[in-house]
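Enquirer: Sequence and computational prediction follow.
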Amino acid sequence: MRLVTYASPTGDDRVGLVVGDQVHGLEPGVSLLDLLDAGTLAAAAEQTPSEMLPLAGLTLRAPLQPRAIRDCTGYLQHLRNCQGAADSPVDERNHQFPAFYFSNPAAVVGPYDDVAIPPGSEQFDYELEIAAVIGRTGSNIPLDEAESHIAGYMLLGDWSARDLQINEMELGLGPAKGKDGATTLGPMLVTPDEIEPYRSRNAFDLGMTGYVNGELVSEGRWDTIDWGFPDMITYTSRGTTLRPGDVIGSGTVPTGCLYEHFAKDPAGFRGWLRHGDEVRLVVERLGEIRQRVVAGAKPQPLSSGY
């Protein structure tokens, strides 16, 4: 199944099942998170549509508003590509577990929404990633059971204010305001059976591309990932509980952000994202997100007492 959340002509947001080029709207008042909580996602295909609309032209929201977002470092080559600018080697501990940080669920935006540059940032960037959505509760999940907890996959656009991120990470607390502005999820939730024929290594043989103003900037493949989602789920569930609607991010596919290009060739770097730029991120079988970068607010001053 492929499911979207869309703005219905009746004025509310609804979950819809994508069938060809049509959307079969489900009953109003039920969110994708509600379906996951109730364990009725699979039954959505059997429901009588409340409305049937062409997919083209619909306003799509983020498929769901997640309870939590954990973004992992699945692609170690991404870290290697960045190390030149960061002037630090890849820590050996990245080979021992898929490190992650918590992102901001309140900052989730839809697949075609404008994205504002965070206040005070002059080095705005995108990151091309995959999201796995947890479909059922689990704690201390064994590796051989981890995939059974995945309800589906979608694109994840991790928007990053690199100057803010680097400045605050020197304090040793991880990314905070540098990743706080926006996270894109969409355009649809794709259930695992839809991409099973493409299984390869510890992921799926599907292309991932990113464009800025029509220029191809990022190009990679999902199955080059080092830590697959089963490892991520097993690790992130240690000593805690993953809930339906939690999102696990894959980390950035190699070449999947501007920072990598800056690190590899500062003199030939194309520059950071600016007001008016259009970013398009595509993953085969999962769809695409397309967003315009807009100017953000000015940072409000802090007290001068320190």
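Expert: On my side now, so go ahead.

Enquirer: contacts, neighbours, all on C-alpha from now
Expert: Will do.

Enquirer: How many residues are close by the closest residue to residue 273 other than its chain neighbours?
Expert: By the measure of Cα to Cα, 6 or more residues apart in numbering, the closest residue to residue 273 outside its immediate chain neighbours is residue 124, 5.3 Å from it. Each residue near residue 124 was counted by other Cα atoms under 10 Å, and the total is 22.

Enquirer: Next: the one 3 residues further on.
Expert: For residue 127, the tally of surrounding residues (other Cα under 10 Å) stands at 23.

Enquirer: just checking, it touches residue 256?
Expert: Yes - here residue 127 reaches residue 256: they are 5.6 Å apart, a contact under Cα atoms under 8 Å.

Enquirer: Do a quick rundown of the strands in the stretch 101-250 of the chain.
Expert: Applying DSSP state E, counting those that start in this stretch to the stretch 101-250 of the chain gives strands spanning 108-109, 115-116, 124-125, 128-134, 138-139, 150-158, 160-161, 183-190, 199-200, 203-204, 207-212, 215-221, 241-242, 247-249.

Enquirer: ok, second structure coming up, stack it against the first:
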Amino acid sequence: MRIARWAHRGAVGEGFVIGDGVVPFPRGLTVADVLAAGLAELPELAAEVEADAATSAVPLAEVDLLAPLVPASVRDFVAFEEHVEGVTASVDGASHVADEWYTFPTFYFTNPHSIVATGDVVRPPATERLDFELEVGAVIGGVAGSDGRDLTPAEAAGHIFGYTIFNDWSARDIQGREMKVRLGPAKGKDFATTLGPWITTADEFEGLVDDEGFLPIGMEVFVNGVRIGHDLLSNMGWPFGDLVAYASRDSRVVPGDVLGSGTAGNGGCLAELWGRAGELTPPPLAEGDEVIMRVEGIGEIRNTVGRARPVPEIPPARTRSRARERA
């Protein structure tokens, strides 16, 4: 099943994507409600709308898809070894994967308030190195009897409600500057993250998951019609169940959380290719560029790069005396 949010005639709708149309949930339910109830409750809900779907559906062509959920939080992992190899070459001049990468799946928190939908114009900060990142996001749903804390990988896999395409837009020059202070990425990332076009429920992929929990579905990204990168999601170093389990360690995952896979290898972002080439080839994204991402079994998202928005100036740090008492 596919779950979506959309705008139509000035109102927001939330419900199922059935064929080439959208059908609202019954009883005014929202995506947040459905995620909280969990995947086990979804078939009964779908049965409620099935009889009326033919008459109540609105064609997809007549709606504007919104991001498929309002995330409770967004964690983004770095689970593809090949991506790390290329990006470290871009940043440090030499390809290297730290020993610590292999120990645990590392993530950072990104901004749940800067989520954009497929079709939106993305307005970046003032940057000379705008980049995309081809990822898949796992969306967490509720599980009866579990508070989402300290999960085993097997338990964690059961908390995955479904999957969506995830584009972690990145201003690489800003990211590189702030990470020299041993923090971040932050402002190099938090201006936009695309999620969409909808959530495809986890049960749609049950026949594809291998014995270790990996999902071998194809991913690809195009800039202005040219395919820049493609990979299999199963090239992650850990399956999603492990990522969710690690996120829950000494913490919690809750319905509406989104966990990004990290950037695919083999051209999943420009920075990887810059590191391998030793130069900015292909060039950084520029105003007017169209970025399209496609993931097997989920669908397609597309965004156009807009003009950087002007922002107020902030002065550099002032020299201080380091006095310990007021004058």
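Expert: Arrived safely, thanks for sending. Bear in mind that the values here come from a model prediction, so they are computed numbers and not experimental data.

Enquirer: Contact partners for the counterpart of the residue nearest to residue 273 of the first structure in the second structure?
Expert: Using TM-score structural alignment, the equivalent of residue 124 of the first structure in the second structure is residue 130. Residue 130 of the second structure makes contact with 124, 169, 170, 171, 172, 284, 285, 286 under the criterion Cα atoms under 8 Å, 6 or more residues apart in numbering.

Enquirer: how about 7 Å then?
Expert: 170, 171, 172, 284, 285 (Cα atoms under 7 Å, 6 or more residues apart in numbering).

Enquirer: Reformat the strands of the stretch 101-250 of the first structure as a markdown table; add distance to residue 298 of the first structure.
Expert: Listed next are those as a markdown table, based on distance: least, Cα to Cα, whole Å:
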| stretch | distance to residue 298 of the first structure |
| --- | --- |
| strand 108-109 | 21 |
| strand 115-116 | 11 |
| strand 124-125 | 15 |
| strand 128-134 | 27 |
| strand 138-139 | 42 |
| strand 150-158 | 21 |
| strand 160-161 | 14 |
| strand 183-190 | 20 |
| strand 199-200 | 46 |
| strand 203-204 | 41 |
| strand 207-212 | 24 |
| strand 215-221 | 29 |
| strand 241-242 | 36 |
| strand 247-249 | 29 |
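
Enquirer: Remind me which helix or strand the counterpart of residue 57 of the second structure in the first structure belongs to.
Expert: Using TM-score structural alignment as the criterion, residue 57 of the second structure maps onto residue 52 of the first structure. According to DSSP states H and E, residue 52 of the first structure maps onto strand 51-54.

Enquirer: Where do the helices of the stretch 51-200 of the second structure begin and end?
Expert: Remark: helices assigned in the stretch 51-200 of the second structure by DSSP state H, counting those that start in this stretch are 53-56, 81-92, 153-157, 172-179.

Enquirer: So which of the ones you listed is nearest residue 32 of the second structure?
Expert: helix 153-157 (19.2 Å; Cα to Cα).

Enquirer: Average offset of that closest one relative to the first structure?
Expert: Taken over the aligned residues, the distance from helix 153-157 of the second structure to the first structure averages 1.3 Å (mean Cα distance after the TM-score superposition for the first structure).

Enquirer: That helix aligns to what range in the first structure?
Expert: With TM-score structural alignment applied, helix 153-157 of the second structure matches the range 143-147 in the first structure.

Enquirer: That's all I had, so thanks and see you.
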